[in-house]
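K.L.:
Sequence first, then the predicted structure, then my questions.
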Amino acid sequence: MNSFITLEGKRALVTSGTRGAGAATVRLFEELGARVLTTARTRPPEMSEAQFVAADLTDSGGCAEVAEAVRERLGGVDVVVHMLGGSSAPAGGYRALDDVEWQKEIDLNLMPAIRLDRALLPGMEAQGAGVVIHVTSIQSQLPLPEATTAYAAAKAALSTYSKSLSKQVSPNGVRVVRVSPGWIETESAVELARRLASEHGVDVQQGKQMIMDSLGGVPIGRPSTPDEIANLIAFIASDRAGTITGTEYVIDGGTVPTA
């Protein structure tokens, strides 16, 4: 048990908690004493049914199912971590983004947080305590025009929404904080590096370097690990961060330059 922070007795919802930084956050929260419920479209075999809700959060009905499960199984919630996000948009910049593609990015990266917050925040305000963590992205500041325009715009909207929400609910004891990761070395990120390496006839490490170069460079020389993202989230969720609200923590190895 980590002696610096504890989440003992906390009830937590972590969306998209079956792989990558989401899975790392679920594991760490449980190690620190929290009761955790997570959700994705499909339950992995290693995860128990008791801690999982199968739902599609891009749909309002899926969000309603998860909110109801939180109330039934946990009796309320103390920490909500909105980890869900990603992009399936085609490359090609604005010309490749029709209304359908734009709506997909908004439905995945913005609306689930809005819907779940709307369902769960009244209970947090009523108990006079809680933490909401919105996982945004440095893409909201450093979009890649050919690849991430819609994703970056949706994450920027999430960030603005999060800041506004913090102003409203912090006086009622609910903290709202943003975590903005850069490149995370997840399974899919490593697979991308392998694919790039194969396409260009180089090794995997050089494939990773190509990804970092596309982001304008990562001064620390490597991506963040899922566990490093989880460590930051756990600290913010803990009582050690009791007066931190309305702000954003960038964890990107120095990718975003100072203006």
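P.N.:
Cool, got the structure.
K.L.:
hey, let's count contacts and neighbours off CA atoms from now on
P.N.:
Will do.
K.L.:
the strands in the stretch 1-150 of the chain, which residues?
P.N.:
Along the stretch 1-150 of the chain, the segments classed as strands by DSSP state E, counting those that start in this stretch run 11-15, 35-40, 52-54, 79-82, 130-135.
K.L.:
May I see those strands arranged in CSV, with distance to Gly22 and mean neighbour count as well?
P.N.:
Putting these into CSV (distance: least, CA to CA, whole Å; neighbours: other CA atoms under 10 Å) gives the following:
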stretch, distance to Gly22, mean neighbour count
strand 11-15, 7, 25
strand 35-40, 9, 24
strand 52-54, 13, 20
strand 79-82, 9, 26
strand 130-135, 10, 26
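K.L.:
for the stretch 1-150 of the chain, what spans make up the helices?
P.N.:
Ranges of helices in the stretch 1-150 of the chain, per DSSP state H, counting those that start in this stretch, are 20-31, 60-69, 99-109, 111-127, 149-169.
K.L.:
And these: which comes nearest Val202?
P.N.:
For the helices of the stretch 1-150 of the chain, distance to Val202 was read as CA to CA. The smallest value, 25.3 Å, belongs to helix 20-31.
K.L.:
any idea of the angle the closest one forms with strand 11-15?
P.N.:
Counting by axes from the mean of the first three to the mean of the last three CA atoms, to 10 degrees, helix 20-31 points 170 degrees away from the direction of strand 11-15.
K.L.:
another structure for you, compare them:
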Amino acid sequence: MKPFISLEGRRALITSGTRGAGAATVALFQELGAHVLTTARTPPPTPSAFEFVAADLTRPEDCAVLAKAVRERLGGVDIIVHMLGGSSAPAGGFAALGDAEWNRELDLNLMPAVRLDRELVPDMAARGRGVVIHVTSIQRALPLPEATTAYAAAKAALSTYSKSLSKEVSPQGVRVVRVSPGWIETEASVDLAVRLAAEHGADVAEGKRMIMASLGGIPIGRPSTPDEVASLIAFLASDRAGTITGTEYVIDGGTVPTA
């Protein structure tokens, strides 16, 4: 029986693919038959079957190195999944954010996608086929002003850029789609729950409830798993989603209270 989804023979670049939802996406793409190249600042702790390039994608020169590696190792790319993102901005609201903090958030959450697309999407358009998936965040619509203003603004910029790119290259056969996760239960988020629990003399379950409360609640009562996010990305990258472009898919357990 033909599988519901196959990525057999597809060449895929997945950024930030050694931890969390990125690692889950790499593993699923490989399971579905894709030839995957991923990147992070440091190599994975154990040898892996996927192609890997060590790169700091906040640096323009490292984006260029990665694009060159994609051409040399994969011979081009059919699917790009921009997983990279995060925030290191301090708490304290907008007044705590200087130019350096704003630049760091933009350099991490927006510019790597812009630079890599500029390097790689023209070849997709020339072939008349390809998929680009930008992983944004529900915080583009639901920012947390105490600590994530700059991150949320950068993800909103990524979403707007993605929509504009889709309008430009979809007529040339390149689909551009956004995936907008809420809280994902990664190792890093569990560590945060542990820290919150310790600060309040509570258990880890209570630490998780604190995180959900800070988001205004999650109606299904739990965060998404990395595998669930990866499954959505794989579907959107597949031919099953062949007429989907220019739109954003939220996976947040119902956190955002409006459509």
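P.N.:
Structure's in. What do you need? It should be emphasised that the depicted structure is a prediction, and the values quoted were computed from it without experimental measurement.
K.L.:
ok, back up a step: Asp227 of structure 1: which of the helices of the stretch 1-150 of structure 1 is closest?
P.N.:
Nearest of these (CA to CA): helix 20-31, 5.5 Å.
K.L.:
Output the contacting helices and strands for the closest one.
P.N.:
Under the contact criterion of 3 or more CA pairs under 8 Å, 6 or more residues apart in numbering; DSSP states H and E, helix 20-31 of structure 1 touches strand 11-15, strand 35-40, helix 226-237.
K.L.:
For Ile133 of structure 1, which of the ones you listed is the nearest?
P.N.:
Using CA to CA, the nearest of the helices and strands packed on helix 20-31 of structure 1 to Ile133 of structure 1 is helix 226-237, at 7.6 Å.
K.L.:
what's the average distance of the next helix or strand after that closest one to structure 2?
P.N.:
Where DSSP states H and E defines the elements, the next helix or strand beyond helix 226-237 of structure 1 is strand 248-251. Taken over the aligned residues, the distance from strand 248-251 of structure 1 to structure 2 averages 0.1 Å (mean CA distance after the TM-score superposition for structure 1).
K.L.:
now what about strand 248-251 of structure 1, what contacts it?
P.N.:
138, 177-182, 224, 229 (CA atoms under 8 Å, 6 or more residues apart in numbering).
K.L.:
Are any of those buried, and if so which?
P.N.:
If you count burial by 16 or more other CA atoms under 10 Å, the buried members of those come out as 138, 177-182, 224, 229.
K.L.:
So of those residues, which two are at opposite extremes in space?
P.N.:
Val177 and Ser224 (19.4 Å).
K.L.:
So which of the buried ones among the contacts of strand 248-251 of structure 1 belong to helices?
P.N.:
Ile229 (DSSP state H).
K.L.:
now, among the buried ones among the contacts of strand 248-251 of structure 1, which is nearest to Val190 of structure 1?
P.N.:
Out of those, the member with the shortest distance to Val190 of structure 1 (by CA to CA) is Ser224, at 12.2 Å.
K.L.:
residue contacts, that closest one?
P.N.:
182-185, 251-253.
K.L.:
Same check for those, but in structure 2.
P.N.:
On the basis of both residues aligned by TM-score structural alignment, their matches' CA atoms under 8 Å, what survives of the contacts of Ser224 of structure 1 in structure 2 is 182-185, 251-253.
K.L.:
Would you write a PyMOL line that selects the buried entries of these?
P.N.:
A single PyMOL command selects the buried members of the kept ones among the contacts of Ser224 of structure 1 (16+ other CA under 10 Å):
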select buried, resi 182+183+184+185+251+252+253
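K.L.:
Isn't Gln206 of structure 1 up against Ser198?
P.N.:
No. If you go by CA atoms under 8 Å, Gln206 of structure 1 and Ser198 don't touch, sitting 10.3 Å apart.
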